[in-house]
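>>> Okay, here's the prediction I keep looking at, along with the sequence it came from:
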Amino acid sequence: MAKADDGYTQDGTTDLKGNPCLKSKTGTWKACPYILGNECCERLAYYGMGTNLVNYMVGHLNEGVATAANNVTNWSGTCYITPLIGAFLADSYLGRFWTISIFMMVYVLGLTLLTMTASISGLKPDCTGDTCHPTQSQTAAVFSALYLIALGTGGIKPCVSSFGADQFDESDPIEKKSKSSFFNWFYFSINIGALIASSVLVYIQTNVSWGWGFGVPAVCMAIAMVSFFLGTRLYRNQKPAGSPLTRIAQVLVASARKWQVHVPEDK
């Protein structure tokens, strides 16, 4: 067990191999640029792909506006449900680093497939003038890509901010103070990514091509993945605590067994 003055973190964090983390070589602002770069690129990819998605479905999948809007709403809702899966896996079994890593690969796979559906002959619908004629398999490929992205974001969205917080030891007053600054920079990174996506990428999709419009987010997500992995040796990792469902079940079983136990009169 590390002592309070031996230079190790006191919050239980370890490196990827399970060894105690040295404060001088891990965490804090040494590790955060990689996490912030990851978040900026990921948000740029997400909003760059999703902001103009209704227009893509109307123009290239030949859907009505109401149907396209409903499909995008369903997909967006799924993106906010899947974080329940990612958070559960991270806290219970995988830890945040491995959860983010695995789901990022799924995310990149989904964006790559979506780019292919907008640029490769055979996956790309045939269009005559302003009217496109997608086959069932082409439409299925688009929705498969979208829901791979929804699954991918489910492992990233709930973990990245808390993984950044893990880089600061709460028992250290200086690091504890720095943690609040991290969240300021974290949300700044989100907004920068969203700003670029909603302006530059929407322009590319509208005036250049959808292949480029989806390809740039795919490249940004690949950069996000590289950025994240570059900081691997600097990260502090909290160990997963096991399934909370097991602990809840234990409390319920103990309560059922002891509901007739008499409490001593003398507190």
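Yep, that arrived. Numbers count the residues shown, from 1 in each chain.

>>> from here on, contacts and neighbour counts on C-alpha atoms
OK.

>>> Roughly how far does C220 sit from L36?
13 Å (CA to CA, to the nearest Å).

>>> can you count the residues close to the residue nearest to F103 when sequence neighbours are not counted?
Of all residues not flanking F103 in the chain, G152 sits nearest, at 4.6 Å (CA to CA, 6 or more residues apart in numbering). When neighbours are counted by other CA atoms under 10 Å, G152 registers 28.

>>> Which of C220 and L36 has more residues huddled nearby?
L36 (25 against 22).

>>> secondary structure element for the more buried one?
If you go by DSSP states H and E, L36 is part of helix 28-50.

>>> got the buried residues for that helix?
28-29, 31-50 (16 or more other CA atoms under 10 Å).

>>> again, but for stretch 166-179
D166, Q167, F168, D169, E170, E175, K176, S178, K179.

>>> Quick check: the last one vs N237, distance?
What it means is K179. 15 Å.

>>> now swap in the fourth one and tell me
Here the distance between D169 and N237 works out to 11 Å (CA to CA).

>>> Comparison target, given below:
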Amino acid sequence: MAPTEPEIADSHTANSPFNIDATEHVAGENDGGYREPPTNGRESKGGWKPAFILLANQALATLAFFGVGVNLVLFLTRVLRQDVADAANNVSKWTGTVYIFSLIGAFLSDSYWGRYLTCSIFQIIFIVGLGMLSLTSWRYLIKPAGCGSEITKCREPSAVGVGVFYLSIYLVAFGYGGHQPTLATFGADQFDEKKKNQKQNRDAYFGYFYFALNVGCLFSNTVLVYFEDTGMWTLGFLISLGSAIIAFLLYLAGYKKYRYVKAYGNPVIRVVQVFVAAFKKCKVQASNEEQLYEVDGPESAIKGSRKIMHSNDFRFMDKAATITEKDRNDLKNHWRLCTITQVEEAKCVMRMLPVWLCTIIYSVVFTQMASLFVEQGDVMNNKVGKFHLPAATMSVFDICSVLLCTGLYRYVLIPLVAKLCGFPRGITELQRMGIGLIIGMLSMVAAGVTEFARLKQVIPGQKASSLSILWQIPQYVLVGASEVFMYVGQLEFFNGQAPDGIKSFGSSLCMASISLGNYVSSMLVYMVMAVTARGENPGWIPNDLNVGHMDRFFFLVAILAALDFVLYLLCARWYKNIQIEEEGDKKNLEDQENISIV
């Protein structure tokens, strides 16, 4: 059928009447909002010195956050008197909410506020939440003083205390969640990826970023866990508050050293404009690549953003950049006519989503470490010689695994693979994430085996099994190793593949994966209990784990991870890298490496 609207086949060059100046920008651009401190566009100081300030901020903020999160499941059971399954689900939902808020922080950072102001505001919210939590626990919940340990029980909490408690921990979630992806992107901004050596530094930064995160966890999972496990909850929360304040002051001290990138405008509007424009031209045949609409100059119509080369997938979206007769009189109407770069920005989002969805099951694996692993350790023999190991301190083995594997990956594996295969960067991000998914699956198998062995050594009439808590070491070590491959790979992949205008959104996809993983985990626990807890059958995850079968739940998650890996392989093979146009040349962001996982 012939199109109802005739196409304009002209190529739009500098002399074309359909061209617009590159300084004109699309709807959603940040014209009246906050501007970053004045710099010359993408140029400013930057480098490793301000990057190290941001890494220190990350370590201290993480210490503060996990000072609350690592033992939250025990706080809910011991202080608020919740059931094991309810406490595990509440922790999963809270952790999920933390990372959902990362999307809000990324949106504000990319669209209006810029990285610096966004990080500042969310850190203030984070500090307020920690202050309220410290006050609430002291004033309303820890009654009598020192309660909430294995020995001393707390009184029934008041409704006011519980209400303020939940408000405070969700303020903590909002502040930390909004801060994280923006900080990751702000750190990457300290290196200009257009320069080859700085692009390598940018890639290395994400590994150090996750390293700093785990350094912060190391203190919270050892010293703070000990305080909280022995009933000194308020002291633990106050230390977290102090760490957050120091992190914020350190962050402000680097004000004059940072390299700033201005906000690019609302990316949601730009993506919606592409779909609206394509829908309006649904009966128009898409033009060839050479005939699609683009502005002149090195920059795109998205102010400050580099141009993106045309790709041949999602061809129906090219209709948004196809000029028709109706577009002749209104070239500035971006709800009818979009540039190639704007269309490709929307395509990038479409390409990343299937890969991102495949990472959610891995996050189900990861979230068990903060919930069911702790519950499992709490009913094991936690005496090692004369020492008593709180269940939550076992996550130290996860942290040490992350720290060790980060160094081995950066300084051993990458040079080895580069020498053997000829790829300077070693394995690709997609291959790295696939390896992480396999190791995560093995961690669930190890957790299931440990639980099976624990149930075999249950002592009748006692809460704890005679099996040593050290049996949990393999599952924690495997989770730590998988994080280095999966989460660091995600940060590098989504930030590197995201267009200039949505870099924080790219970083937030990693956090959003953790978020949905927590929600899926919570839903999975509810579904498993609904199916298995019938009649006199207590179900797989009852309050008394000694009469349950949590091992079967771990094996179920391992099976889901295996199925997810097969789907991930298909998505990874299908994925195509973003191509950035720099100085008129077509340069692949990944230096033409094969991004296929096989």
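Arrived safely, thanks for sending. Computed from a prediction, not measured in an experiment: that's the story for all the values here.

>>> tm score of chain vs chain?
Between these two chains, after superposing, the TM-score reads 0.85 (TM-score structural alignment, normalised by the length of the first structure); 250 aligned residues with a CA RMSD of 2.4 Å.

>>> can you pull the contacts of the counterpart of E39 of the first structure in the second structure?
Correspondence of E39 of the first structure to the second structure, assessed by TM-score structural alignment: Q58. Residues in contact with Q58 of the second structure (CA atoms under 8 Å, 6 or more residues apart in numbering) are L183, F209, A212, L213, G216, A247.

>>> what's the counterpart of the first one in the first structure?
For L183 of the second structure, the aligned residue in the first structure is V160 (criterion: TM-score structural alignment).

>>> got a list of what that match touches?
Contacts for V160 of the first structure (CA under 8 Å, 6+ apart) come out as I35, E39, R96, I100.

>>> Over to G164 of the first structure?
C32, I35, F182.

>>> Helices of the stretch 151-267 of the first structure, start to end?
Using DSSP state H, counting those that start in this stretch, the helices of the stretch 151-267 of the first structure run over 160-165, 173-196, 202-207, 210-230, 244-257.

>>> brain fart, the stretch 1-150 of the first structure
Under DSSP H, counting those that start in this stretch, the stretch 1-150 of the first structure gives helices at 28-50, 53-60, 65-81, 83-89, 96-119, 136-156.

>>> between those, which one is nearest to L16 of the first structure?
Proximity to L16 of the first structure, assessed across those by CA to CA, is greatest for helix 96-119 (8.4 Å).

>>> Where in the second structure does the closest one fall?
Mapping helix 96-119 of the first structure onto the second structure (TM-score structural alignment) gives residues 115-138.

>>> Can you give me the buried ones in that stretch?
115-120, 122-138.

>>> can you check stretch 125-140 of the first structure too?
Neighbour counts using 16+ other CA under 10 Å place P125, C132, H133, P134, Q138, T139 of stretch 125-140 of the first structure among the buried residues.

>>> G161 of the second structure: what's it in contact with?
G161 of the second structure neighbours (CA under 8 Å, 6+ apart): T136, S137, Y140, L141.

>>> Can you find the partner of it in the first structure?
In the first structure, G161 of the second structure lands on Q138 (TM-score structural alignment).

>>> gap between its match and L114 of the first structure?
Distance from Q138 of the first structure to L114 of the first structure, by CA to CA: 10 Å.

>>> Equivalent analysis for S171 of the first structure, please.
45 Å.

>>> Kindly report the same for I174 of the first structure.
Taking CA to CA, one finds I174 of the first structure at 45 Å from L114 of the first structure.

>>> so the helix holding L36 of the first structure versus helix 53-60, what angle?
Put simply, helix 28-50 of the first structure runs at 40 degrees to helix 53-60, going by axes from the mean of the first three to the mean of the last three CA atoms, to 10 degrees.

>>> re the thing from before, which among the buried residues of stretch 125-140 of the first structure gets closest to I81 of the first structure?
For those, the nearest to I81 of the first structure is T139 (23.1 Å; CA to CA).

>>> Verify the contact between Y99 of the second structure and S515 for me.
Yes: using CA atoms under 8 Å, Y99 of the second structure makes contact with S515 at a distance of 4.8 Å.

>>> Which residues are in contact with the spatially most central residue of the first structure?
Residue closest to the mean C-alpha point of the first structure, counted by CA atoms, centre = their mean, is I156 at 1.7 Å. When contacts are counted by CA under 8 Å, 6+ apart, I156 of the first structure touches P83, G86, T99, I100, F103, M104.

>>> ok, now Y487 of the second structure?
Shown in contact with Y487 of the second structure (CA under 8 Å, 6+ apart): M433, C510.

>>> same check, this time on F494 of the second structure
Contacts of F494 of the second structure (CA under 8 Å, 6+ apart): M352, G506, S507, L509, C510.

>>> what about it, distance to L404 of the second structure?
Look at F494 of the second structure and L404 of the second structure: by CA to CA, they are 24 Å apart.

>>> Let me know the closest of the buried residues of stretch 125-140 of the first structure to V72 of the first structure.
Once CA to CA is applied, the member of those that ends up nearest V72 of the first structure is T139, at 13.7 Å.

>>> what's the closest non-adjacent residue to the closest one?
The shortest distance from T139 of the first structure to any non-neighbouring residue, by CA to CA, 6+ apart, is to L61 (6.7 Å).

>>> any idea what A150 of the first structure aligns with in the second structure?
In the second structure, A150 of the first structure lines up with A173, judged by TM-score structural alignment.

>>> How many neighbouring residues does the residue nearest to that match when sequence neighbours are not counted have?
Spatial nearest neighbour of A173 of the second structure, chain neighbours left out: V98 (4.3 Å); criterion: CA to CA, 6+ apart. Number of residues near V98 of the second structure (other CA under 10 Å) recorded here: 26.
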